[in-house]
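Participant: Next one to model:
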Amino acid sequence: MFLETRCFSNDVVHSSDMKRSIDTAEAVLDGLGQDNEEVHEMKGLREAGSGQFEGESLDTIDEKQAKEAGYDSYDEYEDDKRKTDEDEWSWLANAHYYADQSGYAEGADKVQERMTDAIEKIAAKQNEEGGGNVLVVSHGMSINVMLADMTDKYEGDSLENASVTKIHYQNGDMEVESIGDTSYLEEGEE
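Facilitator: Down below sits the predicted model:
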């Protein structure tokens, strides 16, 4: 009940179509006693595509990206390619994109566009159906990259798994109300 009273009660649930986010959505619903609720899967909520680097650890990716892009070290690669005003998460998405030879990695602009489009579609549909709360489950890099573009409230800190970010949608506008709230986890332990 801590999640429901602290964060939300949902009217509809959307998730990336990737298994780990569907599992998370189902675990939240189970915790809310709403395990019979349907989870609507959307490709637009997927994790940022890393192309040929999919499934690798970030440390391994860093070194492989640098070498693939023709640099001796990741630091040299980042110093040369990273824009001065680029947040960490957008840089990571762009680093994958710059170094990927497969053509499947997504740059930050593509991730931001895809995620924002998915959120806007969800919000508009819910608005057409009379409004209400929506639970949206996605992935860390994609959420971080989207927030970096969406609001000045985002400071670039990595969001914890299972954190809650509230976005209010009204009349076609989205406003980020809170970012990365995990207080319900602490309250649930008490």
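
Participant: contacts, neighbours, all on C-alpha from now
Facilitator: Fine.

Participant: Can you tell me how far the residue nearest the centre of the chain is from T151?
Facilitator: Centroid-nearest residue in the chain, with C-alpha atoms, centre = their mean: I143, separated by 2.1 Å. In this view, I143 and T151 are 12 Å apart by C-alpha to C-alpha, to the nearest Å.

Participant: Same question for N94.
Facilitator: 19 Å.

Participant: show me the biggest strand of the chain in terms of residues.
Facilitator: strand 173-181 (DSSP state E).

Participant: I'd like the distance from that strand to the chain centre, please.
Facilitator: 13 Å (C-alpha atoms, centre = their mean, to the nearest Å).

Participant: Give me the contacts around it.
Facilitator: 150-151, 153-154, 159-160, 163-169 (C-alpha atoms under 8 Å, 6 or more residues apart in numbering).

Participant: Looking at these, spot the one nearest D80.
Facilitator: If you rank the contacts of strand 173-181 by distance to D80 using C-alpha to C-alpha, Y154 comes first, at 25.1 Å.

Participant: Was I right to think that closest one contacts M146?
Facilitator: No - judged on C-alpha atoms under 8 Å, Y154 makes no contact with M146 at a distance of 9.8 Å.

Participant: who's more crowded, these two?
Facilitator: M146 (23 against 19; other C-alpha atoms under 10 Å).

Participant: next up, for comparison:
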Amino acid sequence: MNKFFIVRHGQTEWNIQGKTQGHGNSSLTEKGKEETKKLAIKLSKYNIDYIYSSDLGRTMETSNIISSVLQKEVIYDKNLREINFGKWEGLTIDEIKNQYSDIYKIWRNEPHNALIPDAENLISLKERLLKCINSLNKKHRNSNILLVSHGMSIKVLLLSLLGSDLSNLYRIKQDNTALNIVEFRDYGPVIIKINDTSHLEGE
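Facilitator: Below you'll find the model as predicted:
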């Protein structure tokens, strides 16, 4: 039985500015780095065997901080990237509402049906994430596997593992450095934790 520890990257400059990130890059803030260190200490009690990370800048920063604490090499996998938001990348929500009001309404109400210009859709995102998980389950046995990824990607992955429709995208929350734990048992995936940020308590 493999157990996956799925975490979102630390806070970034664009998170603070409210900009849509996607494949665009934004560095971790000092707060993001400190919170990632707290997450790494929490993860150290789980005996992580492997670290896989998205190859985008903010997840590379996050996984490198965790790697230095856990003393495990990071393996980068582009299938763990955030959704490509196309023309929306670098824009704030207000800018998106003003420039793409019709598409934004669909994105908020029927996200699985939204066709953002030059962007990836949720179905494609789901397919590449499940491809990654299936590959890792074939490659490893009885391992604790850390995945460092992104908010939208993690929500889509969790919905997919639950067999839930992608229309439920906004029913799951993912904070920066949130921890999710999924066990793959004989009868399928079981979600043990969602959006655990207890390592940040007291801030």
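
Participant: Now the helix or strand the residue nearest to the centre of structure 1 falls within on structure 2. Mean distance?
Facilitator: In this assignment (DSSP states H and E), I143 of structure 1 forms part of helix 140-150. Here helix 140-150 of structure 1, set against structure 2 after superposition, deviates by a mean of 1.7 Å using mean C-alpha distance after the TM-score superposition for structure 1.

Participant: For whichever helix or strand comes after that helix, give the aligned segment of structure 2 as residue numbers.
Facilitator: Heading C-terminal from helix 140-150 of structure 1, the first helix or strand you meet, by DSSP H and E, is strand 164-170. With TM-score structural alignment applied, strand 164-170 of structure 1 matches the range 179-185 in structure 2.

Participant: ok, and what's touching that stretch?
Facilitator: 1-8, 189-197.

Participant: Of those, grab the buried ones for ChimeraX.
Facilitator: Of the contacts of stretch 179-185 of structure 2, the buried ones can be selected in ChimeraX as follows, counting by 16 or more other C-alpha atoms under 10 Å:
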select :2,3,4,5,6,7,8,189,194,195,197
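
Participant: Where does K126 of structure 2 fall, secondary structure wise?
Facilitator: With DSSP H and E as criterion, K126 of structure 2 is part of helix 122-139.

Participant: Sort out which residues of that helix are buried, please.
Facilitator: Buried-residue list, helix 122-139 of structure 2, by 16+ other C-alpha under 10 Å: 122, 125-126, 128-130, 133, 136-137.

Participant: again, but for stretch 91-103 of structure 1
Facilitator: By neighbour count with 16+ other C-alpha under 10 Å, stretch 91-103 of structure 1 contains the buried residues 91-100.

Participant: Centre of the chain to it, how far?
Facilitator: 17 Å.

Participant: ok, and what's touching that stretch?
Facilitator: Contacts for stretch 91-103 of structure 1 (C-alpha under 8 Å, 6+ apart): 48, 50-53, 65-66, 68-69, 78, 81-82, 104-108, 141, 145.

Participant: Restricted to helices, list the residues you listed.
Facilitator: Secondary structure from DSSP state H places 65-66, 68, 78, 81, 108, 141, 145 of those in helices.

Participant: What residues in structure 1 pair up with whichever helix or strand comes after the helix holding K126 of structure 2?
Facilitator: Scanning forward in sequence from helix 122-139 of structure 2 by DSSP H and E, the next helix or strand is strand 144-149. Matched against structure 1 by TM-score structural alignment, strand 144-149 of structure 2 falls on residues 133-138.

Participant: what's near enough to touch E186 of structure 1?
Facilitator: So E186 of structure 1 contacts nothing (C-alpha under 8 Å, 6+ apart).

Participant: Which element, helix or strand, includes it?
Facilitator: Going by DSSP H and E, E186 of structure 1 is in helix 183-189.

Participant: What separation do you get for the aligned partner of L45 of structure 1 in structure 2 and L158 of structure 2?
Facilitator: Superposed on structure 2 with TM-score structural alignment, L45 of structure 1 falls opposite L80. Counting by C-alpha to C-alpha, the gap from L80 of structure 2 to L158 of structure 2 is 13 Å.

Participant: The two - which one has more neighbours?
Facilitator: A direct count of neighbours by other C-alpha under 10 Å for L80 of structure 2 and L158 places L80 higher, at 27 against 22.
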